[in-house]
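Student: here is the input, now give the coordinates:
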Amino acid sequence: MSILDGWDGWDGWDGWDGWDGWGSGSGSRGPRGNNAMALLRSREAVVGPYGGSGQLRMPRGTADLPEAHDTDALMSWSRDVRHRILLNELLSSVQYEASVGRVMLAHGNQLIAGVSRPNSKLFEAQANLVEEWAIHRAERAAEILAQQKLNLAFWDAIVPLNPRTTPFTIELILLSVAFTSHVVQRFKHELNCPRPRAYSPRIQPLLAEPGYSVLPSGHATESFMLAGLLASLIQPKKQQPPARAAEQKAWFDETSLQMHRLAARIATNRVVAGIHFPVDNAAGQLLGVTLAEFIEHCALGSQGRGWIPREFLGTHGLLTGRFEFDPFDRTQSLVEPRDDYVKTNLDARSGTKVTAPIEMIEWIWGKARAEWE
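Tutor: The predicted model follows:
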């Protein structure tokens, strides 16, 4: 799924672009068109006739041009412009290597994540599971419909997100979702796996079928990325009085758990709706968790935790027609050593920490993190 398809269309909050009553929808503070004639007359009265007064430069503390390549200049640009600049920084930091049925994502010469697709027999067998899960459609229909696009109301219900108090957190969320969407669409294109109804006319999906491939699940990828990203941002300060530290840890642990439960439910709802297989969610969780770690690394570099390179092996024997996605099952853990349908290289994590952060991603992360301190 793409941010251009409406993941940033949080309609209830889009109005904050015009917080001052006269900002344009793009975030610039310029007059609306119906003020043009009034401003024309006002200028004539206020400025008076041309007087040839020469330069009347606004004081900047220097007579020279503003500093070039100044990361702090991002603060002067509108949010949509910052979004494009920062998205370009993230996208240009990764490379893809695709072979038949397999895609690898890397940062320089270091693996971030890889996915190889299952064979058609697994998808055909899992179609029976998708049909079984259709029994839950009636009770989950409201959620399924509300979660077609990124709906931050679900996340705000767990951790407070507000355009006035956490504007940079919201910017970082939309940036990270856009980056993740670009990555997952490249994986989907290369792996090219049909959706469930291609295997059975009994599926009859609840939603219109998206116009792209099924593996990995975009909702799972983006939701688990978002759960990991927010968990990193809201971590309590390390230096706290013991009593306060215990309180904050209890809040953080519960909040993080609920966010990961939400990510799992959003992913599962796509299977219930009949447009994904459980195996799609397993691949999406792996990609999303790893991308959250990578985005944090782009901001923190060696001061962060690095990321764990992981690969999803779709043809592994443990993936059967009865495989059910359950991220809270320890056998499906992504933070412990694995060498089955998931390969985790824990030893490589220390190596990922040595690469430098991306300066502009470090800037937006710092702004967002400060909103939680």
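
Student: please make it C-alpha for all contacts and neighbour counts, starting now.
Tutor: Will do.

Student: relative to Glu293, how far out is Gln303?
Tutor: 13 Å (C-alpha to C-alpha, to the nearest Å).

Student: right, I mislabeled it, should have said Ser42
Tutor: Noted for Ser42: a distance of 54 Å to Glu293, by C-alpha to C-alpha.

Student: can you count the residues close to Trp13?
Tutor: By the measure other C-alpha atoms under 10 Å, the count of residues near Trp13 is 13.

Student: next one: whichever strand or helix holds it to chain centre, how far?
Tutor: In this assignment (DSSP states H and E), Trp13 forms part of helix 11-14. Once both centres are worked out by C-alpha atoms, centre = their mean, to the nearest Å, helix 11-14 turns out to sit 18 Å from its chain's centre.

Student: same question, stretch 88-102
Tutor: The chain centroid and the centroid of stretch 88-102 are separated by 16 Å under C-alpha atoms, centre = their mean.

Student: same check on stretch 179-197?
Tutor: 15 Å.

Student: just the buried positions in that stretch, please.
Tutor: Neighbour counts using 16 or more other C-alpha atoms under 10 Å place 179-188, 190-197 of stretch 179-197 among the buried residues.

Student: which of the residues you listed fall in helices?
Tutor: When these are checked against helices (DSSP state H), the matches are Phe179, Thr180, Ser181, His182, Val183, Val184, Gln185, Arg186, Phe187, Lys188, Glu190, Leu191.

Student: and this one, so I can compare the two:
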Amino acid sequence: MGGLGNLTVTGLGLFVGAGADPVYDPLMVQGLEITEQTISHVANAPSAGSAPGELTFSAPGNMALWADWVRASLYLSDYLGDLKWKACDEDRRVTLSYGGSGHFYNVQKPPIECFQHQLPLMRAYMDQRPDRSPEILTQLGFPTPYFVMLLGLQGGPNRYTFELIAITQVLAAHTAMVVKHHLACRRPDRIGAQIMPMIPTPAHASFPSAHATEAFAVAEVLNALVESRSDNYADFKKRQALISKLAERIAVNRTVAGLHFPIDSWAGAILGRAVGQIILSKCGQREGVQGYRYCANGKLDFFLSEFSKDSNPKYGVEKEGCCAVGPSDLFNWLWEQASNEFELSR
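Tutor: Model (predicted):
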């Protein structure tokens, strides 16, 4: 499931253990029991104190009290509740919409000949395996450490930034699976005998690439975050360039590994950009999503320079309306926590 393959069926395995309750050994449990029996009598005296106050009903601020995996479950439910899709058998097309305000992603299943045209491009990429193998192997799951490197993040001070990155990847992967399932496109090694993957081929469809979806969704969110905190990142434009270039490299690494066609990366990058914009809208950082239609051109490769042009008819990419997305209290809370981690005066 893109980076979800090693993280349980929902992807929330990434959060499990973070903020979870400790497990005591039998000796500790026995010690606690003895202590309770020994000292509890001092709390039995009558007290005139009032009952403790209740937590505020349905308040975003309560999120800080929950375990990480519980927050992740809430983000996932909040996001998926408004995600809708339609699969049209007649022209083998899938459209995604959000919140009933129009679709933001429109993609048609490429014919088998389109994928066959991609095979020579893939064969040429395989020569890069000796140089890229360490990256490919360490990006089997979510490649969070690579984004961390670009922003100088630290586990303690930036815990909520890590959480924002993680849930963006999880949501992007879930969205990609919807499209993959309906389009049902074969992997490169099933179409061309000359393509021999260097790592196991995941048991789901090829088009679009979930790794590309995840990487470009994170790039969209982090590019907005570093720009909003230009007081902390005075060189934010350079950081943005690095973040976008990293997303491209993560996507292309999957082609080098023999798992994805370049057009898979095109479809995934377009979807990832949209997912990132949905998350930013739910965080209160924009008002909607730019919609795109993609019709794959099997004779062309995937390049960040071409993707960055937005509308690019030569490569089969066209803008197609906008989709309004309202803010979410949960995501707005997360954005505020992550943003506050870059306060220079704290």
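
Student: Ser42 and Glu293 of the first structure: who's more crowded?
Tutor: Per other C-alpha under 10 Å, whichever of Ser42 of the first structure and Glu293 has more neighbours is Glu293, with 21 against 12.

Student: now do the same contact list for the closest residue to that one other than its chain neighbours.
Tutor: Using C-alpha to C-alpha, 6 or more residues apart in numbering and skipping residues adjacent in sequence, the residue nearest Glu293 of the first structure is Trp307, 5.0 Å away. Residues near Trp307 of the first structure by C-alpha atoms under 8 Å, 6 or more residues apart in numbering: Ile112, Thr290, Glu293, Phe294, His297, Arg349, Thr352, Lys353.

Student: show me the residues you listed that map onto strands.
Tutor: Judged by DSSP state E, strands contain the following of the contacts of Trp307 of the first structure: Ile112.

Student: which two of the contacts of Trp307 of the first structure have the greatest separation?
Tutor: Greatest spacing in those, by C-alpha to C-alpha: Thr290 and Lys353 (13.8 Å).

Student: tell me which of the two has more neighbours.
Tutor: A count of neighbours by other C-alpha under 10 Å puts Thr290 above the other of Thr290 of the first structure and Lys353, at 25 against 20.

Student: give the aligned equivalent of the more buried one in the second structure.
Tutor: The alignment partner of Thr290 of the first structure in the second structure, by TM-score structural alignment, is Ala274.

Student: contacts only, for its match.
Tutor: For Ala274 of the second structure, the contacting residues are Phe104, Tyr105, Ala217, Val289, Gln290, Gly291, by C-alpha under 8 Å, 6+ apart.

Student: adding distance to Ala234 of the second structure, write the residues you listed out as JSON lines.
Tutor: Below are the contacts of Ala274 of the second structure laid out as JSON lines (distance: C-alpha to C-alpha, whole Å):
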{"residue": "Phe104", "distance to Ala234 of the second structure": "33"}
{"residue": "Tyr105", "distance to Ala234 of the second structure": "34"}
{"residue": "Ala217", "distance to Ala234 of the second structure": "23"}
{"residue": "Val289", "distance to Ala234 of the second structure": "27"}
{"residue": "Gln290", "distance to Ala234 of the second structure": "28"}
{"residue": "Gly291", "distance to Ala234 of the second structure": "31"}
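
Student: most surrounded residue in those residues?
Tutor: Ala217 (32 neighbours).

Student: the first structure: which residue goes with that residue?
Tutor: So Ala217 of the second structure corresponds to Met225, using TM-score structural alignment.
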